[in-house]
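**Student:** sequence and computational prediction follow.
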Amino acid sequence: MTLATGVGSLPGTDIAEAVRLVVGELPDLPHLPELPERGATATMTARALALVDLPSDLQPAGWRLTGPGGGTGVDQRRARSLLAQDLDQLEEQLDGYQGHLKVQVAGPWTLAATVERPRGDKVLADHGARRDLAQALAEGVRTHVADVRRRVTGAGPVVLQVDEPALAAVMNAQVPTASGFGRHRTVHPPELSQHLEWVFEAAVESGAEPWVHACAPGTPWALLRGAGARGLSVDFSVLAAEDRDVLGEALEAGDGVALGVVPSLGPAQPPTDRVLTDQVLAWLDMLGLDPEVASRRLLVTPACGLAGATPDWARRALALSREIAQHLS
């Protein structure tokens, strides 16, 4: 059976309404919504830093680690409070729920590319700092997944979606330095893989299935599978031919694939569920995959997060995802 879910972010600032929307439109695989319009303490980066045991605070340039003895700042406490409130809403509205559930967290390389060290520039610039951040994230994931499973006791399996929008830029030396005049040096595949493995293994040990989501062209999907990702969540429109082959191999191996075929922003001429369903079927046919077999590990999602969409399109995008999944089933 093909399921539908969301990527993570939604427009608006009302978490109760966001959870109601997700539960109503995606009853077979709801997810914990993210509402970045609430401010810097509700962004993807903030939610991940809320999980780690490394003190941080907000600076004009963004989030920064404060180093030993820095203490938990007011911004990090606010991020933790918002996450706890969101989990309270999820727990309340999924009371008695039995089924799949998904939560999201920013991955180690996206964090390293967006968070600053205590003395400036990105964590990415320091081998030891990025190692420490990845290991702290892995420990935070263990605690987070355990908390989710405690709150929603009927959830199973829990999918942990690791968001890595910056992974391709890290791998290809495209992340700007603090001055803006240079680029951080590339990180080589063995180190990329190791840091991801720490997070994926923590998810598995906590009873979750690790997936990865990225919307950026050039994302190394084969590397992610090799590091232990059991599911790949992609923007279908930016995939290269070789990427589609990797997804086909994942489905054949029994791993999951979430195809982001619904536009994240409302287009002038919205596509119909039938047109988008035909795109998925044509892709499966091109790969020589039996739709009935592939549908057991195939999901349908919007192409990327919906934070930039209008509320009407966000609702329609989730509904379209559900309708396409029903057709494929």
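**Tutor:** Sure thing, it's come through.

**Student:** for the rest of this, base every contact and every neighbour count on C-alpha atoms.
**Tutor:** Fine.

**Student:** just to be sure, residue 190 is in a strand?
**Tutor:** No. Counting by DSSP: H, G, I helix; E, B strand; the rest coil, residue 190 is not found in a strand; it is helix.

**Student:** burial count for it?
**Tutor:** Residue 190: 10 surrounding residues under other CA atoms under 10 Å.

**Student:** equivalent analysis for the one 4 residues further on, please.
**Tutor:** Neighbour count for residue 194, taken as other CA under 10 Å: 14.

**Student:** residue contacts, the closest residue to it other than its chain neighbours?
**Tutor:** Once flanking residues are discounted, residue 194 sits nearest to residue 227: 7.1 Å by CA to CA, 6 or more residues apart in numbering. Going by CA atoms under 8 Å, 6 or more residues apart in numbering, residue 227 touches 193, 194, 196, 197, 200.

**Student:** export the residues you listed to JSON lines and tack on distance to residue 27 and secondary structure?
**Tutor:** Formatted as JSON lines, the contacts of residue 227 follow (distance: CA to CA, whole Å; DSSP: H, G, I helix; E, B strand; the rest coil):
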{"residue": "193", "distance to residue 27": "34", "secondary structure": "helix"}
{"residue": "194", "distance to residue 27": "35", "secondary structure": "helix"}
{"residue": "196", "distance to residue 27": "30", "secondary structure": "helix"}
{"residue": "197", "distance to residue 27": "30", "secondary structure": "helix"}
{"residue": "200", "distance to residue 27": "26", "secondary structure": "helix"}
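
**Student:** including distance to residue 90, could those go into CSV?
**Tutor:** Putting the contacts of residue 227 into CSV (distance: CA to CA, whole Å) gives the following:
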residue, distance to residue 90
193, 32
194, 32
196, 27
197, 28
200, 23
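
**Student:** put this next to the first one:
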Amino acid sequence: MSLATGVGSMPGTTNAAYAEAVRLVLGELPDLPHVPELPGRGVIAAMTGRGLALADGLAADLQPAGWRLTGASGVDHRRAVSLLAQDLDTVEELAQGVVGAFKTQVTGPWTLAATVEKPRGDKLLSDHGARRELAQALAEGVRIHLADLRRRVSGVERWIVQIDEPALAAVANAQVPTASGFGRHRRVDAPELSAHLEWMVAAIADSGAEAWVHSCAPQIPWGLVAGTGVAGLSADLDMLGPGDLDVFAEALEAGRTAALGVVPSADPATPPSDARLTERVQRWFDMLGLDPETAGEHLVVTPTCGLAGATPAWAARAVRLSATVARNL
């Protein structure tokens, strides 16, 4: 049976909206709910701030140019840590009695390295040692995060950690701008790209959970990602090239998860029907020569990307559409 879940982010700018988002995913995605993220509440709730709130042993502060590592945590970093704990309090309160599977999301090491600055400026990406320390701190932070989630939602048997890497393609292809904006950081070689992801995957697996890697950006090196030992790959179907499709097909045949984003994540001019979306996934199976009965057990249906930019009405409908398509399959 195919499952449905959300990518992570939802619309909303208040803590009350966060509680509503938790109720929505618990009610509409009972087989695989997820910890919602509401980046509309500001930088402390957005992807980079959330990632720094998880990284163990790192201090940061918010500067005019963005997040920067510092000797001591600034007020915004402390607020990010506090908001994450507050959100998990809400999840714990509303998810009592939930059993089965549950997903949480963390910002990946390469996206953080491409968006966080060193203490003296410029991105962590420019310093081999700094980006290694960041990845290791993040891996340890994920261990702590998972232990906290297990304590809070004790009935869940299958925990999934989705590593979000929207900047991975930019890092791999030397497309991350330098501080001046006139140059680009050097590309990171494949062995190092893989190693930092492998640390994350290993930390998650050692904690008894499954690691998925998600990106809805184009040109992600999915073959490299698949080689890190991840249990699942998650992408916008429209962003997958011919070679990527083969990687996803091989993952399904090997019994790993493939999460396909097929439901629009922004309000469409003409909302698609569940029948049309179901047919699209079935055509994808046919094109790759996969048996829907077998491969469908490892397929997860999602929106194409996060729903933070959608209206609340469409976000709710997109979640329901994902669940309906999964049931149809």
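**Tutor:** Here it is on my side, so go on. Small disclaimer: the values here were computed from a predicted structure and weren't measured.

**Student:** before we move on, the earlier item: how near is the residue nearest to residue 194 of structure 1 to residue 8 of structure 1?
**Tutor:** 23 Å (CA to CA, to the nearest Å).

**Student:** and residue 256 of structure 1, by the same measure?
**Tutor:** Distance, residue 256 of structure 1 to residue 8 of structure 1, by CA to CA: 17 Å.

**Student:** mapped onto structure 2, which of the contacts of residue 227 of structure 1 hold?
**Tutor:** Retained in structure 2 (both residues aligned by TM-score structural alignment, their matches' CA atoms under 8 Å) from the contacts of residue 227 of structure 1: 193, 194, 196, 197, 200.

**Student:** how close does the residue nearest to the third one when sequence neighbours are not counted sit to residue 289 of structure 1?
**Tutor:** Taking CA to CA, 6+ apart, and ignoring the residues beside it in sequence, residue 196 of structure 1 has residue 227 as its nearest neighbour in space, at 6.3 Å. In this view, residue 227 of structure 1 and residue 289 of structure 1 are 25 Å apart by CA to CA.

**Student:** isn't residue 125 of structure 1 right up against residue 183?
**Tutor:** No. Using CA atoms under 8 Å, residue 125 of structure 1 is not in contact with residue 183; the gap is 9.9 Å.

**Student:** please say which of the two ends up with more neighbours.
**Tutor:** With neighbours defined as other CA under 10 Å, residue 125 of structure 1 and residue 183 compare such that residue 125 has more, 20 against 17.

**Student:** off-centre distance for the longest helix seen in structure 1?
**Tutor:** The longest helix of structure 1 (DSSP state H) is helix 127-151. Relative to its chain's centre, helix 127-151 of structure 1 lies at 15 Å (CA atoms, centre = their mean, to the nearest Å).

**Student:** just say helix, strand or coil for residue 234 of structure 1.
**Tutor:** Classified using three-state DSSP, residue 234 of structure 1 is strand.

**Student:** please list all residues in contact with it.
**Tutor:** In this structure, residue 234 of structure 1 makes contact with 213, 214, 215, 257, 258, 259, 260, 303, 304, judged by CA under 8 Å, 6+ apart.

**Student:** the helix or strand harbouring the fifth one against structure 2, how far on average?
**Tutor:** In this assignment (DSSP states H and E), residue 258 of structure 1 forms part of strand 256-262. Once the two structures are superposed, the average separation between strand 256-262 of structure 1 and the matching residues of structure 2 is 0.3 Å (mean CA distance after the TM-score superposition for structure 1).

**Student:** elements contacting that strand?
**Tutor:** strand 231-235, helix 241-252, helix 273-287, strand 298-302, helix 311-328 (3 or more CA pairs under 8 Å, 6 or more residues apart in numbering; DSSP states H and E).

**Student:** what about residue 205 of structure 1, distance to residue 199 of structure 1?
**Tutor:** Remark: distance between residue 205 of structure 1 and residue 199 of structure 1 (CA to CA) = 10 Å.

**Student:** neighbour-wise, which of those two wins?
**Tutor:** More neighbours surround residue 199 than the other of residue 205 of structure 1 and residue 199, with 28 against 14 (other CA under 10 Å).

**Student:** quick one: contacts for whatever residue of structure 1 lines up with residue 52 of structure 2?
**Tutor:** Aligned by TM-score structural alignment, residue 52 of structure 2 pairs with residue 49 of structure 1. When the contact criterion is CA under 8 Å, 6+ apart, the partners of residue 49 of structure 1 are 56, 76, 79, 137.
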